[in-house]
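*Asks:* give me the fold of what follows.
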Amino acid sequence: MTSSRTALIAGASIAGPALAHWLSRYGWDVTVVERAPAPRTAGQNIDVRGVGATVLERMGIRDAVAARRTGELGASFIGPDGKVAGVFPAGASGVDGATAELEILRGDLSDLLVEATAGEVEYVYGDHVTEVEDTADGVRVHLRSGAVHDVDVVVAADGLNSTTREVFGFRVPVHHIGLESTYFTIDRAPEDDDYWRWYNPGRGRSVQLRPDPYGGIRAVLSQLVSPAWAAGSVRRTRAEQVKHLRGAFADAGWHTDRVLDGLVTADDLYYEHLGQVKAPQWFHGRTVLAGDAAHCASPLSGMGTTLALTGAYVLAGELARHDDHTDAFFEYERIMRPFVARAQKLPPFGPRLATPVSRFGVAAFAAVVKVVSSPPLRRLGDKVASRPADAVDLPDYRALVRL
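*Replies:* Got it, this is the predicted structure:
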């Protein structure tokens, strides 16, 4: 292996800082470029499962992640009458179900990952990649600011709608699932508890409330949309989105009026059309995709963070293990592809099962939840919600660590 190998990574959320951590420990010089003007501290609940938790352990930050868990106690489904239809306490069945052991806010995990690279990795905020060009022995990366970096490899790790992926020449359509979700924080009320509460008011809508470790409640308003419409829709402004949600959820009942009132003052509101990325190849030349930019599985999979952490660990390990970047990229894909394929398999009919349209569908969903959440069948319910979080033979690269 040669020394002073260099990499530029686009994206400072989860996959980017995780990859930077491992590369720096293998002796690489790493720069992470983030389009946002400052670290992104906002974000909803994400969970780390199976091999993802193993990666955190090998990074030496699993205890720090556990210390910043959201405190979520499990999942609670609310019936059409506003009463609890069924509860799935976390860990009650011995299966990692809807609520994982390591449940954390996205911004908190990102903060811990960036903190773990302090002093070893250069972070550049408010900039992004505009052009890459092959040179005789590397790749020249041009940034919007005019800065130029000559590096050995360049990585797109900037999410589902990655712009860097396009700059690299990858033409990868997003496969829209047909669900629009809006996320924001509201004040905690006396009637709130520490369960992930899921309420279906019908017409393909859901209202979700989840605890955070800072005394707030993370709200999610979701509604079914046409995948084709989602692919061609024009993004709404914040004001337009608030108006849209007020109209769409005005008659929803339960705690929805309170949630809609919270839209006005929420400073972390954002929305997305859920989708998956199925890139036919994750690299060419010295450019490579990582995290959601390569293989977004969507929040419905419950596997996005685990895939991002594991993929970053494998990509960095293979780059450390091989002198030739192409050999490393091939091995990275070979190891991760089957794992990603398993993780991207969503339940039949996608979100329509959990977000019924008709009154009958809402009542039927609540009835099924009531039966499956009963103690004799709870393990079955948790198995349905479990994820293939250990479906990869995780290599051990720790002998390669230099720092």
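*Asks:* C-alpha from now on. contacts and neighbour counts both.
*Replies:* Will do.
*Asks:* hang on, isn't Ala316 packed against Ala18?
*Replies:* No - with contact defined as Cα atoms under 8 Å, Ala316 and Ala18 do not form a contacting pair (9.2 Å).
*Asks:* which one's more surrounded, these two?
*Replies:* Ala18 (28 against 24; other Cα atoms under 10 Å).
*Asks:* who's in contact with the more buried one?
*Replies:* Ala18 sits next to 113-114, 309, 312-313 when contact means Cα atoms under 8 Å, 6 or more residues apart in numbering.
*Asks:* can you tell me which of the residues you listed are buried?
*Replies:* The neighbour-count test (16 or more other Cα atoms under 10 Å) marks 113-114, 309, 312-313 as buried among the contacts of Ala18.
*Asks:* can you classify Ser76 as helix, strand or coil?
*Replies:* Ser76 carries the three-state label strand when classified by DSSP: H, G, I helix; E, B strand; the rest coil.
*Asks:* how far away is it from Val369?
*Replies:* 10 Å (Cα to Cα, to the nearest Å).
*Asks:* kindly report the same for Ala156.
*Replies:* In this view, Ala156 and Val369 are 40 Å apart by Cα to Cα.
*Asks:* cool, and His295?
*Replies:* In terms of Cα to Cα, His295 sits 31 Å off from Val369.
*Asks:* who has more neighbours, these two?
*Replies:* Counted by other Cα under 10 Å, His295 and Val369 do not tie: His295 has more neighbours, with 27 against 22.
*Asks:* apart from its chain neighbours, what residue comes closest to that one?
*Replies:* Nearest in space to His295, with sequence neighbours left out and distances taken as Cα to Cα, 6 or more residues apart in numbering, is Val277 at 4.9 Å.
*Asks:* now swap in Asp29 and tell me
*Replies:* Closest residue in space to Asp29, ignoring its immediate chain neighbours: Thr6 at 4.7 Å, by Cα to Cα, 6+ apart.
*Asks:* next, count neighbours for the residue nearest to His295.
*Replies:* Val277, neighbours per other Cα under 10 Å, totals 22.
*Asks:* where do the helices sit along the stretch 251-400 of the chain?
*Replies:* For the stretch 251-400 of the chain, applying DSSP state H, counting those that start in this stretch gives helices covering 256-265, 292-295, 304-321, 325-343, 359-372, 378-385.
*Asks:* which of these sits closest to Glu103?
*Replies:* helix 304-321 (10.6 Å; Cα to Cα).
*Asks:* mind putting the contacts of Ala18 into a markdown table with distance to Thr287?
*Replies:* Output for the contacts of Ala18, formatted as a markdown table (distance: Cα to Cα, whole Å):
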| residue | distance to Thr287 |
| --- | --- |
| Leu113 | 23 |
| Val114 | 22 |
| Leu309 | 19 |
| Ala312 | 14 |
| Tyr313 | 17 |
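*Asks:* quick check: the farthest pair among those residues?
*Replies:* Farthest-apart pair in the contacts of Ala18 is Val114 and Tyr313; separation 15.0 Å (Cα to Cα).
*Asks:* how about this one, so we can line them up?
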Amino acid sequence: MATDVKVPALGESITEGTLAQWLKKAGDAVAADEPIASLETDKVTVDVPSPVAGVLTETVAKEGDTVAVGAVIARVDEGATAASTPAEKGAETSPTNPPGAGETPAVRGDENAPDAAPQGDDHITTLSPAVRRAVLEHHVDPTAIRGTGRDGRITKDDVLAAAKAKESGAEPEAKAPAAPAAPAGGAAPAAPAAAKPAAAPGERREERVKMSRLRQTVAKRLKEAQNTAAMLTTFNDVDMSAVMEARSRYKDLFEKKHGIRLGFMSFFVKAVALAVRDVPAVNASLEGDEIVYRDYLDVSVAVSAPKGLVVPVVRNAQAMSFAEIEKTIAEYGRKAKEGTLTVDEMTGGTFTISNGGVFGSLLSTPILNPPQSGVLGMHRIEERPVAIDGQVVIRPMMYLALSYDHRLVDGREAVTFLVRVKEAIEDPTRLLIDL
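*Replies:* This next block holds a predicted model:
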């Protein structure tokens, strides 16, 4: 009996996605809840699991197709066996058209790749999400990579090593392909296609890559913020001496007790939580002709991911400890790299913190994340001469930038908010005594 595989619910307000990749091909045996396809939405990439165990008998949609929530993209036969199922709907099984002929490997992208992988290389089409993203990001051919994982599977480190070898001009260690069997009649196997010629010195090349759904959505939302909000940015600088000293003094004890490193982000999250109590408009939003004020703080923390910047949400940050904040951010960072963040984890923030300092940024004017009314930009720490008590001293300084929606937040409120953050960072005791 054939069972339909439908596009699952993708989150609030998301009605469709792009079929990014088939993880299984028609004719493959699948287990219940085993991912068979990867969908890319406006915010995350999600896997579509098989609802039952059986054989994937038919793929209805193609890679690159836009599919709606609830749409049928494949069918799985619970009673079939992999050996008796044709590899593709409508394909003829014959010596000149074997099962699987004409299929495009899920992530190969190499027009000279063989139609069928040698026995034992089936994992090429079932790479893990993290490995698939690394393959696409670095434009490497997985068929040419020798896997070091279990059962010869390719790991993310294998892909990165191949990309590094490609950049340096060295040839990565390739798999030894199985010798092709001679076809019926004793004819010799066809010679492999010739490799593409290397680029000539000084040759000018261009590459066109379709924007991912995530990148399209980011572009749309950022432009929307510029078009609708009355954005303005105010700046200040902060002496990081006290935070750096506290971090240096307690980092070992902190890590020993909580199992996580003490970073700077938790200090800023706590400082923002303190500041929004004095200036609630920065944590509010406009809905029509109404202002929505909140007694909670859900901080969107900008995290770098292979496909671009994502902003998972640290919920109820005002009630969290330093350790809870650091653990949550670290977990989100791991998920961002692996591409496993969920839609729920990236929606509903009320304020954003973006740390461009980790990339070396000295100063910037961050753009609002609608419908939020404020975003705090952190930057790199560098030693600069400052005047204190009539003396010029060298201190580790950081520029802070607050972009805000001037329709809702007055200039006085924005400056007051940024000063409150500055005071809390320069005197972290304020965070403890709620001052």
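*Asks:* put one on top of the other, what's the TM-score?
*Replies:* TM-score of the superposed chains, computed with TM-score structural alignment, normalised by the length of the first structure, equals 0.22; 150 aligned residues with a Cα RMSD of 7.2 Å.
*Asks:* one step back: so the residue nearest to Asp29 of the first structure touches Ser24, yeah?
*Replies:* No - using Cα under 8 Å, Thr6 of the first structure makes no contact with Ser24, being 9.4 Å away.
*Asks:* so what's in contact with the two at the same time?
*Replies:* Contact with both Thr6 of the first structure and Ser24 is made by residues Val30, according to Cα under 8 Å, 6+ apart.
*Asks:* which one of the two has more residues nearby?
*Replies:* Neighbours per residue (other Cα under 10 Å) separate Thr6 of the first structure from Ser24, with Ser24 holding more: 23 against 19.
*Asks:* which is the next helix or strand following whichever helix or strand Leu221 of the first structure is part of?
*Replies:* Taking DSSP states H and E as the criterion, Leu221 of the first structure maps to strand 216-224. Using DSSP H and E, the helix or strand that follows strand 216-224 of the first structure in sequence is helix 227-232.
*Asks:* mind listing what's buried in that next one?
*Replies:* Buried positions in helix 227-232 of the first structure, judged by neighbour count with 16+ other Cα under 10 Å: 227, 230-231.
*Asks:* any chance of those residues in JSON lines, plus distance to Lys243 of the first structure?
*Replies:* Output for the buried residues of helix 227-232 of the first structure, formatted as JSON lines (distance: Cα to Cα, whole Å):
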{"residue": "Pro227", "distance to Lys243 of the first structure": "22"}
{"residue": "Ala230", "distance to Lys243 of the first structure": "18"}
{"residue": "Ala231", "distance to Lys243 of the first structure": "21"}
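*Asks:* ok, so of the residues you listed, who is nearest Asp150 of the first structure?
*Replies:* Ala231 (35.4 Å).
*Asks:* report the contact partners of the nearest residue to the closest one once chain neighbours are set aside.
*Replies:* Nearest non-adjacent residue to Ala231 of the first structure, counting by Cα to Cα, 6+ apart: His176, 6.6 Å away. Contacts for His176 of the first structure (Cα under 8 Å, 6+ apart) come out as 227-228, 230-231, 273-276.
*Asks:* in a markdown table, list those residues along with distance to Val124 of the first structure.
*Replies:* Formatted as a markdown table, the contacts of His176 of the first structure follow (distance: Cα to Cα, whole Å):
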| residue | distance to Val124 of the first structure |
| --- | --- |
| Pro227 | 35 |
| Ala228 | 36 |
| Ala230 | 32 |
| Ala231 | 31 |
| His273 | 28 |
| Leu274 | 28 |
| Gly275 | 28 |
| Gln276 | 28 |
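*Asks:* pick out the most distant pair among the residues you listed.
*Replies:* Distance extremes for these: the farthest pair is Ala228 and Gln276 at 13.9 Å, using Cα to Cα.
*Asks:* circling back: can you give me the buried ones in the strand holding Leu221 of the first structure?
*Replies:* Buried residues in strand 216-224 of the first structure, defined by neighbour count with 16+ other Cα under 10 Å: 217-224.
*Asks:* got the angle for it vs helix 256-265?
*Replies:* Strand 216-224 of the first structure and helix 256-265 meet at an angle of 110 degrees, taking axes from the mean of the first three to the mean of the last three Cα atoms, to 10 degrees as the criterion.
*Asks:* who does strand 216-224 of the first structure touch, helix- and strand-wise?
*Replies:* Identification of packing neighbours for strand 216-224 of the first structure by 3 or more Cα pairs under 8 Å, 6 or more residues apart in numbering; DSSP states H and E yields strand 174-187, strand 205-211.
*Asks:* rerun at 10 Å
*Replies:* strand 174-187, strand 196-202, strand 205-211, helix 238-248, helix 256-265, strand 270-277 (3 or more Cα pairs under 10 Å, 6 or more residues apart in numbering; DSSP states H and E).
*Asks:* let's have those in JSON lines, adding distance to Ala328 of the first structure.
*Replies:* Shown next, in JSON lines, are these (distance: least, Cα to Cα, whole Å):
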{"stretch": "strand 174-187", "distance to Ala328 of the first structure": "26"}
{"stretch": "strand 196-202", "distance to Ala328 of the first structure": "40"}
{"stretch": "strand 205-211", "distance to Ala328 of the first structure": "40"}
{"stretch": "helix 238-248", "distance to Ala328 of the first structure": "43"}
{"stretch": "helix 256-265", "distance to Ala328 of the first structure": "46"}
{"stretch": "strand 270-277", "distance to Ala328 of the first structure": "22"}
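*Asks:* distance between the ends of stretch 257-265 of the second structure?
*Replies:* OK, stretch 257-265 of the second structure end separation, Cα to Cα: 19 Å.
*Asks:* can I assume Ile36 of the second structure sits in a strand?
*Replies:* Yes - the assignment for Ile36 of the second structure by three-state DSSP puts it in a strand.
*Asks:* I'd say it and Lys6 touch.
*Replies:* No - the pair Ile36 of the second structure / Lys6 is not scored as a contact, 11.3 Å apart, by Cα atoms under 10 Å.
*Asks:* quick revisit: shared neighbours of Ser76 and Val369 of the first structure, anything?
*Replies:* Common contact partners of Ser76 of the first structure and Val369 (Cα atoms under 10 Å, 6 or more residues apart in numbering): 84-88.
*Asks:* which of those residues fall in strands?
*Replies:* By the criterion of DSSP state E, membership of those in strands covers 84-88.
*Asks:* brilliant, that's me finished.
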